[in-house]
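J.: I'll drop the sequence and a predicted model, then ask my questions.
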Amino acid sequence: MDTSFVAPSIYQQWNWLNPTMDGMHQLQNRGNGLCLMTDNNSDRNAVWASECNSSKAGQFWENDLPSQIASHYWFDTLRVSPGSSAVYSSDNNDDYNHHGIPLETHYWNPSHN
């Protein structure tokens, strides 16, 4: 039996910062201090880490939806790309109905404290 264990990297862990925009929060990476950011340039938006800036709407997220993290741009939630580890922000219903992307790619579960 393999008893080895690799602790999750702090670069894969995120903290919710205090709400400042319409009750939404910034998500700050524990490893590098950068905030998760997106834009609203298409129906599938890139997600990246950027210097935290409370005036950037693309850095604000909410987790009021069960198992989903919604961006400040309504109807867009974080998702993984099927078959890869790429993360995007897009509308889950549009992804499913028009592109066949499973709804489960939009589901997230907390796993650190």
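T.: Structure's in. What do you need?

J.: Only C-alpha atoms from now on, for both contacts and neighbour counts.
T.: Will do.

J.: any idea which element the residue nearest to the spatial centre of the chain lies in?
T.: Centroid-nearest residue in the chain: residue 78, 4.1 Å away (criterion: CA atoms, centre = their mean). Residue 78 is located in strand 76-80, with elements delineated by DSSP states H and E.

J.: Remind me what that strand packs against, helices and strands.
T.: The helices and strands touching strand 76-80, judged by 3 or more CA pairs under 8 Å, 6 or more residues apart in numbering; DSSP states H and E, are strand 70-71, strand 87-91.

J.: Distance from it to the middle of the chain?
T.: Using CA atoms, centre = their mean, to the nearest Å, the mean C-alpha position of strand 76-80 is found 6 Å from that of the whole chain.

J.: try stretch 16-35
T.: Counting by CA atoms, centre = their mean, stretch 16-35 is centred 11 Å from the centre of its parent chain.

J.: Report the buried residues of it.
T.: In terms of neighbour count (16 or more other CA atoms under 10 Å), stretch 16-35 has its buried residues at 16, 21, 24, 25, 26, 27, 28, 29, 33, 34, 35.

J.: The structure to be compared is supplied as follows:
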Amino acid sequence: MNRTLRKKRTSTAALLFAAASGLGFLAPATAAHAAAPDPVYWSFSNNTYYPNQCLTGGKKNSQGTSSVFMATCTGSYYQKWDWRGEDPTNPSFLELQNKATGLCLATDYKSDDYNAVWASTCEWRPGMRFRYVFNDDMPNSGGELMSDFTHPPYGDYSELRPAASGAVYNGLPDFAWNGTF
């Protein structure tokens, strides 16, 4: 076989190997390549006090945050929330990420009542850990949508609650949330 033909065959074989590797045909199957499960999106309404009103994330502003408020339930992506993350300090609380904006629910610790609620970049910091607990004792009332206050200054947890204005605060107990997915 002449030298030119051998060189062409070697180059062609190398090119095919590189292409197959790049497409993943020759890569071993690993956990890193396993598909992540699809998110399960939740909607939260507070029908006891505000019929057909759902927790809604606003459009992202120039600071990269958004408002959170109650609005008529439409099923839009702004009303869909996904539980995400894993908090090693308190595994029963997770981040709650909005499907439309990719931002996570957040609150502050300025008082033990009427704390602001908004959506911000998802990160593990105080005020960004939440959970939903259905009240078996009061099946017609719904459940609690709580934030973790185990991190200083207040300790324990506090519930989200809507106001007549449509604003959402974090503070005194509200057992009327209905979480559905």
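T.: The structure has been received and is ready for your questions. The model shown is predicted, which means the values in this text are computed figures rather than measured ones.

J.: Would you pull the TM-score for this pair?
T.: Comparing the two superposed chains by TM-score structural alignment, normalised by the length of structure 1, the resulting TM-score equals 0.73, with 93 aligned residues with a CA RMSD of 1.9 Å.

J.: and stretch 13-30 of structure 1, how far apart are its ends?
T.: End-to-end span of stretch 13-30 of structure 1 (CA to CA, to the nearest Å): 6 Å.

J.: Just give the number of residues close to residue 10 of structure 1.
T.: The number of residues packed around residue 10 of structure 1, counting by other CA atoms under 10 Å, is 12.

J.: Contacts only, for it.
T.: The neighbourhood of residue 10 of structure 1, defined by CA atoms under 8 Å, 6 or more residues apart in numbering, consists of 29, 30, 31.

J.: just these now: which is nearest residue 58 of structure 1?
T.: Nearest to residue 58 of structure 1 out of the contacts of residue 10 of structure 1 is residue 29 (CA to CA; 15.3 Å).

J.: Give the equivalent position in structure 2 for that closest one.
T.: Residue 29 of structure 1 maps onto residue 98 of structure 2 when the alignment is built from TM-score structural alignment.

J.: Was I right to think its match contacts residue 67?
T.: No. The pair residue 98 of structure 2 and residue 67 fails to qualify as a contact (CA atoms under 8 Å) at a distance of 11.4 Å.

J.: residues shared between the contacts of the two?
T.: Going by CA under 8 Å, 6+ apart, residues that sit against residue 98 of structure 2 and also against residue 67 are residue 57.

J.: nearest residue to residue 135 of structure 2 other than its sequence neighbours?
T.: With CA to CA, 6 or more residues apart in numbering as the measure, residue 143 is the residue that lies nearest to residue 135 of structure 2, at 4.9 Å, once sequence neighbours are left out.

J.: on that earlier part again, quickly compare the helices and strands packed on strand 76-80 of structure 1 and say which is most buried.
T.: strand 70-71 (a mean of 24; mean count of other CA atoms under 10 Å).

J.: Which strands and helices lie in contact with that one?
T.: Strand 70-71 of structure 1 sits against strand 60-62, strand 76-80, with contacts defined as 3+ CA pairs under 8 Å, 6+ apart.

J.: And the contacts of that strand?
T.: The contact list for strand 70-71 of structure 1, computed with CA under 8 Å, 6+ apart, reads 38, 58, 59, 60, 61, 62, 63, 76, 77, 78, 89.

J.: Let me know the closest of those residues to residue 9 of structure 1.
T.: Proximity to residue 9 of structure 1 was ranked across the contacts of strand 70-71 of structure 1 by CA to CA; first place goes to residue 78, at 20.1 Å.

J.: ok, and the closest non-adjacent residue to the closest one?
T.: The nearest residue in space to residue 78 of structure 1 (CA to CA, 6+ apart) is residue 89, at 4.5 Å.

J.: and that neighbour, what pairs with it in structure 2?
T.: Structural correspondence for residue 89 of structure 1 with respect to structure 2 (TM-score structural alignment): residue 170.

J.: Touching, its match and residue 117? I think so.
T.: Yes. Look at residue 170 of structure 2 against residue 117 with CA under 8 Å: they come within range, at 6.6 Å.

J.: what residues do those two have in common as contacts?
T.: Counting by CA under 8 Å, 6+ apart, the residues touching both residue 170 of structure 2 and residue 117 are residue 107.

J.: which residues in structure 1 form helices?
T.: Chain-ordered helices for structure 1, with DSSP state H as the definition, fall at 92-99.
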